[in-house]
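Colleague: sequence unknown, structure follows:
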């Protein structure tokens, strides 16, 4: 009799169950808990988990595509650092930002901008894009490395098929609602954009958003996102461990989205993460996302990906749902 069967027989004799050969997620509990949670979100919820101890994966809608929003800034930062390692840039290399480079929505650079230009080292642009979700920094870095297709190619070369980065922030944000994106030869006028958005026929706005929620561009599956994070956690995307450590520190210190995944982890946990958030129009939110690598106080680590699309819940309820997904993940660890 094989040793494992002998152990099973011995344990059965004394009334004990044989332990699994490898730890795994409590899948029935996750299936039930996430299904119930999704109903509360009034949207479509995608979740993927990978235990970094044994690399077991569990997912909910794991192969479906969800809009990433600013989640793309993490693979973008990796792509920039890969070009640093290839000698195309240096971390302290200055990059000039002009008024035409300023992008839509969240941008500390735009808020502080004076005059006609400002200069930032690559290192600071990475911090701003990946840590503070600065859209101007992200668009400028993307342009500097050769465009969105460079980031997607990096993912494909690394074996990640379910993530696609296709447009700049200044392009895809207006296009979500059927408006024309801003080109590189024009100054972004956010007030005009918001006025144009409000002036749209509600039926046209809702139809455009419904199409955007199914768009394969600038979108990802939870499982592909989890595999990307798994590779980052293992140090596989960057050759220089110092670069992985630098980016990990940036995304661990981020103050954005603290009410999402981070709020559902036990006190003393560390979350290296990147969030994404879209506008809410006509009572429908485009996306509320958070993906990251969680380290629990006992040292156990796992990848967690949460994408919430098309939700009719308000912002506090959406954030609370992602926090609850993190609590369910912790309780399901074996």
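Modeller: Okay, I see it. From a predicted model like this one, the values you see are computed outputs, not experimental measurements. Numbering: from 1, shown residues only.
Colleague: contacts, neighbours, all on C-alpha from now
Modeller: Will do.
Colleague: identify each buried residue in stretch 27-46, please.
Modeller: 30, 34, 37-38, 41-46 (16 or more other C-alpha atoms under 10 Å).
Colleague: contacting residues for residue 319?
Modeller: Neighbouring residues of residue 319 by C-alpha atoms under 8 Å, 6 or more residues apart in numbering: 259-260, 288.
Colleague: tell me how many other residues crowd residue 47.
Modeller: 28 (other C-alpha atoms under 10 Å).
Colleague: list the contacts of residue 56.
Modeller: Counting by C-alpha under 8 Å, 6+ apart, residue 56 has contacts 24-25, 50.
Colleague: again with residue 48
Modeller: Under the criterion of C-alpha under 8 Å, 6+ apart, the neighbours of residue 48 are 57-60, 62, 222-223, 226, 303-306.
Colleague: what are the boundaries of the strands in the stretch 151-300 of the chain?
Modeller: Taking DSSP state E, counting those that start in this stretch, the strands of the stretch 151-300 of the chain run over residues 163-164, 219-220, 270-277, 280-281, 284-295.
Colleague: put this next to the previous one:
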């Protein structure tokens, strides 16, 4: 995929990057950002090649593989699975169910993207084959993307690092840990968990939006599912009405991540990836989320003005 080159060739680059850096600094965040015009390849970035923990942003790759297998006739999206107590993982969605739930694979993909349901993602990953995601990353040229497992494996690593055997033990022990112990968890270390770079993730998005990540119906399915994410406080918060943002977030203690595509009424499209590391571990930082939206909008407007 060719392009007109990085935004550094255009007037205003330093001003834009300074603005983005100040935006992140003002809320106590260090961040990697990459924004690229989906159609002509012009880009702007702040540390776009840093290896970062991507958390649930990896679910874009997961749902893409599911959609490709559906398009190839390998999987029937209406196939139903029974979600039992032993299948439930922490987080939103089915983890809170008191009884067994039956759902189609298609609905598991919907819950995976709309509310980042870890149980749905784990079941979907088991069905498509856990080794397929690393193979897909290689096929798409995501050379810096490493998938070490799904939600179940990542949760197991956290339990092991904390010394908890059950969710109840984890809930008791985790709040007592000092900050340095939390930041030392494998799940927060890009060298020891699923990770990528902002540039790799925007490449993935650009391929999906250009129908180059697989068959056209598969790419269309991923785009539609990403439009259903309920969370709006990060990248979407920075854009005015009329600009449609399809996105997938990822959150861990101290980490605020999101990747998505902003689609303007004039047809221009911009792939965006932001991975922010906050100075505080509190995941409910609306100031950080809103700063991500502000930075994304500033980067896109620099591309539109050049």
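Modeller: Everything's here; your move. Since this is a predicted model, take the numbers as computed values, not measurements.
Colleague: what's the TM between chain one and chain two?
Modeller: The TM-score (TM-score structural alignment, normalised by the length of structure 2) is 0.88; 295 aligned residues with a C-alpha RMSD of 2.4 Å.
Colleague: sec struct for the spatially most central residue of structure 2, please.
Modeller: In structure 2, the residue lying closest to the centroid (C-alpha atoms, centre = their mean) is residue 57, at 1.8 Å. Classification of residue 57 of structure 2 by DSSP: H, G, I helix; E, B strand; the rest coil places it in helix.
Colleague: which residues touch the aligned residue in structure 2 for residue 129 of structure 1?
Modeller: By TM-score structural alignment, residue 129 of structure 1 lines up with residue 112 in structure 2. If you count contacts by C-alpha under 8 Å, 6+ apart, residue 112 of structure 2 has them with 59, 63, 118, 120-121.
Colleague: possible to save those as JSON lines with distance to residue 154 of structure 2 and neighbour count?
Modeller: What follows is the contacts of residue 112 of structure 2, written out as JSON lines (distance: C-alpha to C-alpha, whole Å; neighbours: other C-alpha atoms under 10 Å):
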{"residue": "59", "distance to residue 154 of structure 2": "13", "neighbour count": "26"}
{"residue": "63", "distance to residue 154 of structure 2": "18", "neighbour count": "28"}
{"residue": "118", "distance to residue 154 of structure 2": "11", "neighbour count": "28"}
{"residue": "120", "distance to residue 154 of structure 2": "15", "neighbour count": "29"}
{"residue": "121", "distance to residue 154 of structure 2": "12", "neighbour count": "26"}
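Colleague: make CSV out of those residues and add distance to residue 280 of structure 2 and secondary structure.
Modeller: Formatted as CSV, the contacts of residue 112 of structure 2 follow (distance: C-alpha to C-alpha, whole Å; DSSP: H, G, I helix; E, B strand; the rest coil):
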residue, distance to residue 280 of structure 2, secondary structure
59, 25, helix
63, 31, helix
118, 24, helix
120, 29, helix
121, 28, helix
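Colleague: from the buried residues of stretch 27-46 of structure 1, which land in strands?
Modeller: Judged by DSSP state E, the subset of those located in strands is 44-46.
Colleague: can you lay out these as a markdown table showing distance to residue 247 of structure 1?
Modeller: Output for these, formatted as a markdown table (distance: C-alpha to C-alpha, whole Å):
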| residue | distance to residue 247 of structure 1 |
| --- | --- |
| 44 | 30 |
| 45 | 27 |
| 46 | 25 |
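Colleague: of these, closest to residue 204 of structure 1?
Modeller: Checking these against residue 204 of structure 1 by C-alpha to C-alpha gives residue 44 as the nearest, at 21.6 Å.
Colleague: distance of that closest one from residue 94 of structure 1?
Modeller: 42 Å (C-alpha to C-alpha, to the nearest Å).
Colleague: likewise for residue 180 of structure 1?
Modeller: 31 Å.
Colleague: same thing with residue 6 of structure 1?
Modeller: Counting by C-alpha to C-alpha, the gap from residue 6 of structure 1 to residue 94 of structure 1 is 66 Å.
Colleague: of the two, which one has the most company?
Modeller: More crowded of residue 6 of structure 1 and residue 94, by other C-alpha under 10 Å: residue 94, with 16 against 11.
Colleague: what range in structure 2 does stretch 5-17 of structure 1 sit on?
Modeller: Going by TM-score structural alignment, stretch 5-17 of structure 1 sits over no part of structure 2.
Colleague: quickly name whichever of the contacts of residue 319 of structure 1 is closest to residue 241 of structure 1.
Modeller: Using C-alpha to C-alpha, the contacts of residue 319 of structure 1 come closest to residue 241 of structure 1 at residue 260, 28.3 Å.
Colleague: rewinding a little: mind putting the contacts of residue 48 of structure 1 in JSON lines, neighbour count and secondary structure included?
Modeller: Formatted as JSON lines, these follow (neighbours: other C-alpha atoms under 10 Å; DSSP: H, G, I helix; E, B strand; the rest coil):
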{"residue": "57", "neighbour count": "19", "secondary structure": "strand"}
{"residue": "58", "neighbour count": "21", "secondary structure": "strand"}
{"residue": "59", "neighbour count": "21", "secondary structure": "strand"}
{"residue": "60", "neighbour count": "19", "secondary structure": "strand"}
{"residue": "62", "neighbour count": "24", "secondary structure": "coil"}
{"residue": "222", "neighbour count": "30", "secondary structure": "helix"}
{"residue": "223", "neighbour count": "29", "secondary structure": "helix"}
{"residue": "226", "neighbour count": "28", "secondary structure": "helix"}
{"residue": "303", "neighbour count": "27", "secondary structure": "strand"}
{"residue": "304", "neighbour count": "29", "secondary structure": "strand"}
{"residue": "305", "neighbour count": "31", "secondary structure": "strand"}
{"residue": "306", "neighbour count": "31", "secondary structure": "strand"}
